[in-house]
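S.K.: Need a 3D model of the following:
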Amino acid sequence: MACKILVIEDDKIQRELLVDILVENGFIVFSSHSAEKGEKLVGQENIDVVITDVRLPGKSGIEFLKSVKRVRDVEVIVVTAFSNIDDAVKAIKLGAFHYITKPYDVDVLINLVKKCCELSRLRRALLDKDKIIFASPVMERILSMASLFAKADAPVLITGESGTGKEVIARYIHKESGRKGKFVPVNCTSIPENLFESELFGYEKGAFSGAVKSKPGLIEEADGGTLFLDEIGDLSLSLQAKLLRFLQEKEVRRVGGLETKKVDVKVVAATNRNLEDLVKEGKFREDLFYRLNVLRVKIPPLKQRKEDILELSGYFINRFSRKYGKQIALSSEAIDLLLSYDFPGNVRELENILHRAVLVADGEIKPEHLGINKKESVFSCVLPPGKRLPDYIDEIEKAILLNALEEANFVQTRAAKLLGIDEKSLRYKRKKYGI
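M.R.: Okay, the predicted model is just below:
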């Protein structure tokens, strides 16, 4: 998606000239003759970069910078006359990305804008990945507990229904731990059992047919960081025994190898299953359960923390609106419907619903765009006004495909498994929708 630029300049000729130059360079450009109007545009249009003159009618560029930085992390380039260098220094102290003096070199300005856009893109990507959106007291307590557990050496076990955000909490624990190593996620259900040991522990050259060179496993990759074992309840008993040995000894031995290697890994495990019941049924090792169940975080389903629904909705709508270059709001009727729904698929279902709603809505999300009915069907039986059925079905399918691909980090094998289709079908559908 193209970077959005706002030009604030009271001189009409200079403003229009700069707008034309920026448009020619592929940017989406908005303009204003005043700081007051500019402040409104920053919020309304999700502006990435502002280019503002210092001298403006009414509020100055410096005052604009001060007020906008209080509420929004937007990059600002200040344009000043050479004689106003003190203003430029003030601007930098207040958080401006850079300043340029009049008359300025257009190429220099364009390069500055490109750097600002990249910085904005990286910041938003980081926020989308790591930011935890909540308003409920229960989530506040969970985050406080997770922050405390992050400093301990013992494993952390996260439990909760599918879609409640267990990996989000696991990433938060890693971030709070201060560990310099990587966060390495392992989905225990996505790796075939016959490959799991070699993937987790690594292997030496010649360990098996096709092992043409040695390869470290995921545990070694997480050395100095965090190993996240998702869906731990689905591991076979034989693999549970190998994992238990690693947790006890804090060392790994590659498949086909003789030497062991000590590793420093923070282990976080997660499951949507009741491990106590699995232990009673003989499907989960009791000793492994007690080894993992030292520090436990239980995430309640979304229906038990209604306060989070609107916070999450605003976040998802903003994220998908930016992605598709749209301006979308949530109607009061749609809000009522969201708050009355139980969300059996939890946060992931809310994300999917709003992803599709942003795609199909025009300006405002209404109840029919959500595809929710009281029978908890994710898709509506009512065709939105002005839509043809084939087009509407395509929109829904594209949204589902995009969500699965994003969840799988665009790893095609994993995305196909999430969707319940083969890779050939997924390739065809990606080509069909231009994904």
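
S.K.: CA atoms for contacts and neighbours, from now on please.
M.R.: Fine.

S.K.: now the helix or strand hosting residue 52, how far from the chain's geometric center?
M.R.: Taking DSSP states H and E as the criterion, residue 52 maps to strand 49-53. Averaged C-alpha coordinates place strand 49-53 at 28 Å from its chain's average position (CA atoms, centre = their mean, to the nearest Å).

S.K.: again, but for stretch 157-173
M.R.: 14 Å.

S.K.: how far does it stretch from start to finish?
M.R.: Counting by CA to CA, to the nearest Å, you get 11 Å between the two ends of stretch 157-173.

S.K.: Then stretch 150-163?
M.R.: Terminal residues of stretch 150-163 lie 22 Å apart, using CA to CA.

S.K.: what's the neighbour count on residue 149?
M.R.: 20 (other CA atoms under 10 Å).

S.K.: same check, this time on the one 4 residues further on
M.R.: Number of residues near residue 153 (other CA under 10 Å) recorded here: 12.

S.K.: in the helix or strand following the strand holding residue 52, what counts as buried?
M.R.: The element immediately downstream of strand 49-53 (helix or strand, assigned by DSSP H and E) is helix 61-71. For helix 61-71, a neighbour-count test (16 or more other CA atoms under 10 Å) marks 61-62, 64-66, 68 as buried.

S.K.: how about this one, so we can line them up?
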Amino acid sequence: MSQSPRLCLVEDDAIMRASLCQRFKIEGIDCDCFTMAEEALAALEERQYEVLISDIRLPDLSGEQLYNRLIERQKLPPPTIFITGYGTIDQAVRLLKLGASDYITKPFDLDALLIKLREVAAALFDDMQGGGVELGVSPAMRQIQTTLDRLAAHQVDLLITGESGVGKEYAARYFASRIKNGTETPFIAINCAALPEDLLEAELFGHEKGAFTGAGRVRRGVFEQADGGVLFLDEVGETSPRMQAKLLRTIQERVVQRIGSENTIPVDVRLVYATNRDLKMMVDRGEFREDLYFRINVAHVHIPPLRERKEDIHWLANCVVENYFHEHKKRRLILPLTERYLESLPWPGNLRELAHAVERACILSPQEVMGPREFGATEAAPLASRGNASLKDLMEEYEKNLLRETLEHHEWRIAETAESLGISRKNLWEKMKRYAISQPG
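M.R.: Okay, here's the model as predicted:
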């Protein structure tokens, strides 16, 4: 699968449960399997799952009761596929009306279930791109997303802090998308550090015709352009004392005065500020106005760096891979071995650095499967240090793991695996024989 969601499977039939778990493992899907609904409920409280698959008839609770319990606990159920017999189709339809994603009737082919799972995963990916799971899958980002949902319902401005590249503008756009005012909300962004002060002033507040040399026409500033919507002021900590004073007046009075005009223009705009600086420390050093700091720090969200939310590394990398496929119609595959390597890196540039690295690997990779070396690693780099193990041993272990994971991904189909690895079938067979790799069972 191009997206590999974490699954919670609830199935009391031991044979079916084992069969499903084995197939999911072959597909490279992380799956936790449970016999009882209460066990699954406890797990759903502790761990974030992207998809829930549940039989409707369970020993302790029905699938419908399980789903309703999640709703009663004010916990949004993950996208859910129910397994049902023909006698419980009406119940499955009721669950669809409550918000379940789909159902499949017994007896069913495993491939049919995987097709439905792929459809749910694709919809989940689309949500990530356009308004559902937008910011990440880690607990930290899910909590931030919940906070932004709540703040969007109130008339408050927002301060977003975090290191460069963590996704502050993504968060601002998500916040804007959650504001419901009956019309499409305009979103205007400006980087306060990207322009010299005189140009920044003109961009922010606009100017009248003839206000300065080159001002050949009236121009609205971004405050006016964002009227009725959201204005994102990135790197607000880089503004000069003079600009801070002008911003303070505009923020307090919700009016703008164009350069060269004596008139003020009222604006109805939600403001989102972002910075990678410590504004409180800047206030203490006299570099940032205290009154402006208190004005913009009403609602504050801090986005942690990528190295502190490693769950998002896999998610973001696969988002980039999916975008690459849509744009270029070329498939790329990141195996668990590569995911572990990516998670071991510090990513000082955060999301921006990771996205660029994955895109570059997609472009330069000569085959479908992307290993750690496509990300600039030596072959042995992803492997843990093991005392006096030789480089040759480490490289052989890396190759063996890569072969096995690629074979499992392609369900041990030799031709597909060889094509993904960019080698001949004969070469693949020889390597399998060398490393004693054979299909289990």
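
S.K.: what TM-score do we get after superposing?
M.R.: Once superposed, chain against chain, the TM-score is 0.57 (TM-score structural alignment, normalised by the length of the first structure); 264 aligned residues with a CA RMSD of 2.7 Å.

S.K.: of the buried residues of helix 61-71 of the first structure, closest to residue 327 of the first structure?
M.R.: Among the buried residues of helix 61-71 of the first structure, residue 68 lies closest to residue 327 of the first structure (CA to CA), at 20.2 Å.

S.K.: what about residue 366 of the first structure, distance to residue 360 of the first structure?
M.R.: Counting by CA to CA, the gap from residue 366 of the first structure to residue 360 of the first structure is 10 Å.

S.K.: again but with residue 200 of the first structure, I slipped
M.R.: For residue 200 of the first structure, the distance to residue 360 of the first structure - CA to CA - is 42 Å.

S.K.: What residues sit buried inside stretch 316-326 of the first structure?
M.R.: Under the neighbour-count criterion of 16+ other CA under 10 Å, stretch 316-326 of the first structure has 316-322, 326 buried.

S.K.: Could you list every helix and strand in contact with the longest helix along the first structure?
M.R.: Longest among the helix segments of the first structure by residue count, using DSSP state H, is helix 106-130. Judged by 3 or more CA pairs under 8 Å, 6 or more residues apart in numbering; DSSP states H and E, helix 106-130 of the first structure is in contact with strand 49-53, strand 75-81, helix 166-177.

S.K.: following the longest one, which helix or strand shows up next?
M.R.: Read it as helix 166-177 of the first structure. strand 183-187.

S.K.: Moving C-terminal from that following strand, which element do we reach first?
M.R.: helix 193-201.

S.K.: By how much does that following helix deviate from the second structure on average?
M.R.: Compared with the second structure after fitting, helix 193-201 of the first structure has a mean deviation of 1.1 Å; criterion: mean CA distance after the TM-score superposition for the first structure.

S.K.: residues in the second structure aligned with the helix or strand following that helix?
M.R.: For helix 193-201 of the first structure, the following helix or strand on the C-terminal side (DSSP H and E) is strand 202-203. Mapped onto the second structure using TM-score structural alignment, strand 202-203 of the first structure spans residues 206-207.

S.K.: Tell me the gap between the matching stretch and the middle of its chain.
M.R.: 37 Å.

S.K.: likewise stretch 126-137 of the first structure?
M.R.: The answer for stretch 126-137 of the first structure is 9 Å, by CA atoms, centre = their mean.

S.K.: Now do that stretch: everything it contacts.
M.R.: With contacts defined as CA atoms under 8 Å, 6 or more residues apart in numbering, stretch 126-137 of the first structure is touched by 140, 168, 171-172, 305-308, 311-312, 315, 319.

S.K.: so how far is the first residue of that stretch from its last?
M.R.: By CA to CA, one end of stretch 126-137 of the first structure lies 25 Å from the other end.

S.K.: Residue 175 of the second structure -> the first structure?
M.R.: Match for residue 175 of the second structure (TM-score structural alignment): residue 173.

S.K.: Quick check: that match touching residue 147?
M.R.: Yes - checked against CA atoms under 8 Å, the pair residue 173 of the first structure and residue 147 is within contact range at 6.1 Å.

S.K.: Looking at the two now, which is surrounded by more residues?
M.R.: Legend: neighbour count by other CA under 10 Å for residue 173 of the first structure and residue 147, higher for residue 173 (25 against 18).

S.K.: Now do the contacts for the more buried one.
M.R.: So residue 173 of the first structure contacts 146-147, 149-150 (CA under 8 Å, 6+ apart).

S.K.: likewise residue 265 of the first structure?
M.R.: 219, 222-227, 250.

S.K.: Sort out for me which of those residues are in helices.
M.R.: Counting by DSSP H, the contacts of residue 265 of the first structure place residue 219 in helices.

S.K.: top of the contacts of residue 265 of the first structure by neighbour count?
M.R.: Within the contacts of residue 265 of the first structure, neighbour counts (other CA under 10 Å) peak at residue 226, which reaches 27 neighbours.

S.K.: Distance-wise, check the equivalent of that residue over in the second structure relative to residue 186 of the second structure.
M.R.: Matched by TM-score structural alignment, residue 226 of the first structure corresponds to residue 230 in the second structure. Taking CA to CA as the measure, residue 230 of the second structure falls 6 Å from residue 186 of the second structure.

S.K.: what does residue 179 of the second structure give?
M.R.: 10 Å.

S.K.: and these two? which has more neighbours close in?
M.R.: A direct count of neighbours by other CA under 10 Å for residue 179 of the second structure and residue 186 places residue 179 higher, at 22 against 15.

S.K.: which residues touch the more buried one?
M.R.: 152-153, 185.

S.K.: how about a cut-off of 6 Å?
M.R.: By CA atoms under 6 Å, 6 or more residues apart in numbering, the residues touching residue 179 of the second structure are residue 152.

S.K.: Find the centremost residue of the second structure, please.
M.R.: By CA atoms, centre = their mean, the second structure has its centre lying nearest to residue 136, at 3.1 Å.

S.K.: list the buried ones in stretch 156-166 of the second structure?
M.R.: Within stretch 156-166 of the second structure, the residues that count as buried by 16+ other CA under 10 Å are 157-166.

S.K.: Give the aligned range of it in the first structure.
M.R.: Counting by TM-score structural alignment, stretch 156-166 of the second structure sits on residues 154-164 of the first structure.

S.K.: how far does that stretch stretch from start to finish?
M.R.: 23 Å.

S.K.: ok, residues contacting that stretch?
M.R.: By CA under 6 Å, 6+ apart, the residues outside stretch 154-164 of the first structure that reach it are 267-272, 292-293, 295-299, 345-348.

S.K.: The residues you listed in helices, which ones?
M.R.: Of the contacts of stretch 154-164 of the first structure, the ones assigned to helices by DSSP H are 292, 346-348.
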